[in-house]
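Trainee: Got a sequence here, can you build the structure:
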Amino acid sequence: MQPLLEDRGTVAAQRQQFTQSGYLVIPGLVPPPLVERLTAEVDHWVDDGLRARSIACCTDPARQGPPPVMELELPAHGELLTHQPLLELTAELLGAPFVFHHLHSDRHSARLPGKPWHHDREPNTRGDLSLTMVHALHYLGGLDDTMDSLVVLPGSQREAAEKSVRARLDTAELPGEVIVGRLPAGSTVLINSALFHARRPRRPRRPAATGAGKPRYFVDASYCQTGAQWWPVKPYWRHMLTRARELGLDGGRWPELFAERHFTEYADLRSPGEDLRRLAA
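Mentor: Alright, predicted model coming up:
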């Protein structure tokens, strides 16, 4: 099943689509000049070992401490994090103030294994499922037949389910799924973080000797409705929010966006590296 690329439509129509299905496709949200700068920064992030260092700082925080560079400190990434059309749409969809949760950036090789069915919602201290967490999945080069597809399961955000309850299915086809396999460059898929989704390998896989397809440039940014304290996923979350405030990323327009009071202290309740492994949608 191929996805229907939703037009911008009215805010009410977008809110209805997002509420019912748990996702909203926004073709070309990121302008070409910003896409170009972001792509260069992703190459720098991956090729110069900054991403690997960031992962090490999450898997062994006691020894590593905060990373020397975070994604939001890269100028284009910081700009994407607070891209006004994205934040304004998020505010309209959520209908409430929200806080930044995390930013993640990667370049997916065509040989990368798929990502099984999962969701990415984090708990909050009230156990309040009515508070929404969203992920903005940015596909800098778009998506096409040479790349893995994003697959979503509309409506599954309404389940009260563990993140990995469908992981045993790997990336198998499920009734009612929607495949997001074709997007223009700079497109964004905004999802309710409780929505089950997967990264499905392109089929058929061609042997490496015959070419391996294009890399998949991917950045995701996550935001949470205020009203409870959310679990952070990075041990240096406080340093991250502090740097965002120091850099003035909110532009004076979003006073809650980098406020520390919306989070609990970090608790390493997961296996080492789990947060970083599951972030690549």
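Trainee: CA atoms for contacts and neighbours, from now on please.
Mentor: OK.
Trainee: Tell me how far the spatially most central residue of the chain lies from L72.
Mentor: Geometric centre of the chain, nearest residue: D220, 2.9 Å, by C-alpha atoms, centre = their mean. Per C-alpha to C-alpha, to the nearest Å, D220 is found 11 Å from L72.
Trainee: For the comparison step, fold the sequence that follows:
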Amino acid sequence: MLDSFQEQGYAVFPDFLGKEEIDTLKAAVDAHASARPQRNAYENEQIGELTWHSRALEQVDKVMGGERYVFHHIHAARHDAGTRGVAWHQDYEQYPQTNRAHLMVHVFFYLNGLNGTIGDLLLVPGSQRFAVESNALTFLGDSDLPGSITVDDVSPGSMLIVHSGMWHARRAKPGGEGSPRFFIDMSFCQSGVKWPSYGRGDGMLADLRARYEADGGTRPWLFDEEQFFDGPRARKESKDLQGSVILDLPQWQNS
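Mentor: Model (predicted):
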């Protein structure tokens, strides 16, 4: 699976979660999706604890090659019958997009699997090597691309680790009435560079770090705010850049 990740940019871990874990997390995602107003997913006790799931982090350790890394965000969703698809995009956090020097991964949990209803996961293996803006491919919708694959048959509780720079989409599919799909994704960034923060932060990392340490966690650097810069400000200011960005670097000012 590690070889597959290095070559293709993703790895599939079937039946990763046990039945008790699946049932607990499905109930948590259902409560999160039904809450009004909806709160951040990490605030739910069971969903938040998934960010330091020991067996999941063992696999993240491997794809990170033993390097330290930091948690970025976690989302949870209930996809009911008729849920709309999501066009092609990539989720690597960088402003502007220029390189893939450090690894960022998304960890997908399909609590009741994928079975060809509601939505399929689409991937373009190897596309993580090409730096493009997140929405650069949105105009393509969810049409098949050269080399793309469809993931529509994975067992309940399966986990996928995907390079965040991989182009992916969700294609809406009919069916699934009475059997919604429960989905969680979380993300981690390799240390060594500063990463854009997720939103404004709003105390997420401090909250999770305190809960993690109270649970006996010994790697508080997983939730280190110092490894991030102001993401919303970066997004806003990067939109105003003109011409070749390299010319704004100090060593080019007088060239």
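Trainee: After superposition, what is the TM-score?
Mentor: Remark: TM-score between the superposed chains equals 0.85 [TM-score structural alignment, normalised by the length of structure 2]; 234 aligned residues with a C-alpha RMSD of 2.2 Å.
Trainee: Now do the shared contacts for D220 and L72 of structure 1.
Mentor: By the contact definition C-alpha atoms under 8 Å, 6 or more residues apart in numbering, D220 of structure 1 and L72 are jointly contacted by L103.
Trainee: Need the three-state assignment for the residue nearest to the centre of structure 1.
Mentor: Classification of D220 of structure 1 using DSSP: H, G, I helix; E, B strand; the rest coil returns strand.
Trainee: Would you mind measuring from whatever residue of structure 2 lines up with it to R78 of structure 2?
Mentor: When structure 2 is aligned by TM-score structural alignment, the residue opposite D220 of structure 1 is D185. As judged by C-alpha to C-alpha, D185 of structure 2 and R78 of structure 2 stand 12 Å apart.
Trainee: again, but for E213 of structure 2
Mentor: From E213 of structure 2 across to R78 of structure 2, the span is 29 Å (C-alpha to C-alpha).
Trainee: okay, these two: which has more neighbours?
Mentor: When neighbours are counted by other C-alpha atoms under 10 Å, E213 of structure 2 and R78 differ, and R78 comes out ahead with 18 against 12.
Trainee: does that one sit in a helix, a strand or a coil?
Mentor: Three-state assignment for R78 of structure 2 (three-state DSSP): strand.
Trainee: which ones are touching it?
Mentor: R78 of structure 2 neighbours (C-alpha under 8 Å, 6+ apart): 29-30, 33, 180-183.
Trainee: Counterpart of it over in structure 1?
Mentor: In structure 1, R78 of structure 2 lands on R107 (TM-score structural alignment).
Trainee: ok, now Y110 of structure 2?
Mentor: Matched across to structure 1, Y110 of structure 2 falls on Y139, judged by TM-score structural alignment.
Trainee: ok, now which ones touch that match?
Mentor: Shown in contact with Y139 of structure 1 (C-alpha under 8 Å, 6+ apart): 185-188, 216-219.
Trainee: repeat for K194 of structure 2
Mentor: For K194 of structure 2, the contact set (C-alpha under 8 Å, 6+ apart) comprises 226-229.
Trainee: same check, this time on A33 of structure 2
Mentor: Shown in contact with A33 of structure 2 (C-alpha under 8 Å, 6+ apart): 76-78.
Trainee: Let me know the closest of these to T98 of structure 2.
Mentor: Nearest to T98 of structure 2 among those is A76, at 29.1 Å by C-alpha to C-alpha.
Trainee: for the closest one, what are its contacts?
Mentor: Counting by C-alpha under 8 Å, 6+ apart, A76 of structure 2 touches 29, 32-33, 41, 47, 182-185.
Trainee: how about W230 of structure 1, what's its match in structure 2?
Mentor: The alignment partner of W230 of structure 1 in structure 2, by TM-score structural alignment, is W195.
Trainee: thought that match was touching F229?
Mentor: Yes. With contacts counted by C-alpha atoms under 8 Å, W195 of structure 2 reaches F229, the gap being 6.1 Å.
Trainee: Between the two, tell me which one has more neighbours.
Mentor: A direct count of neighbours by other C-alpha under 10 Å for W195 of structure 2 and F229 places W195 higher, at 24 against 16.
Trainee: all helices in structure 1, in order from the N-terminus.
Mentor: For structure 1, the helices defined by DSSP state H occupy 11-21, 32-47, 50-59, 61-64, 75-81, 84-94, 237-246, 274-278.
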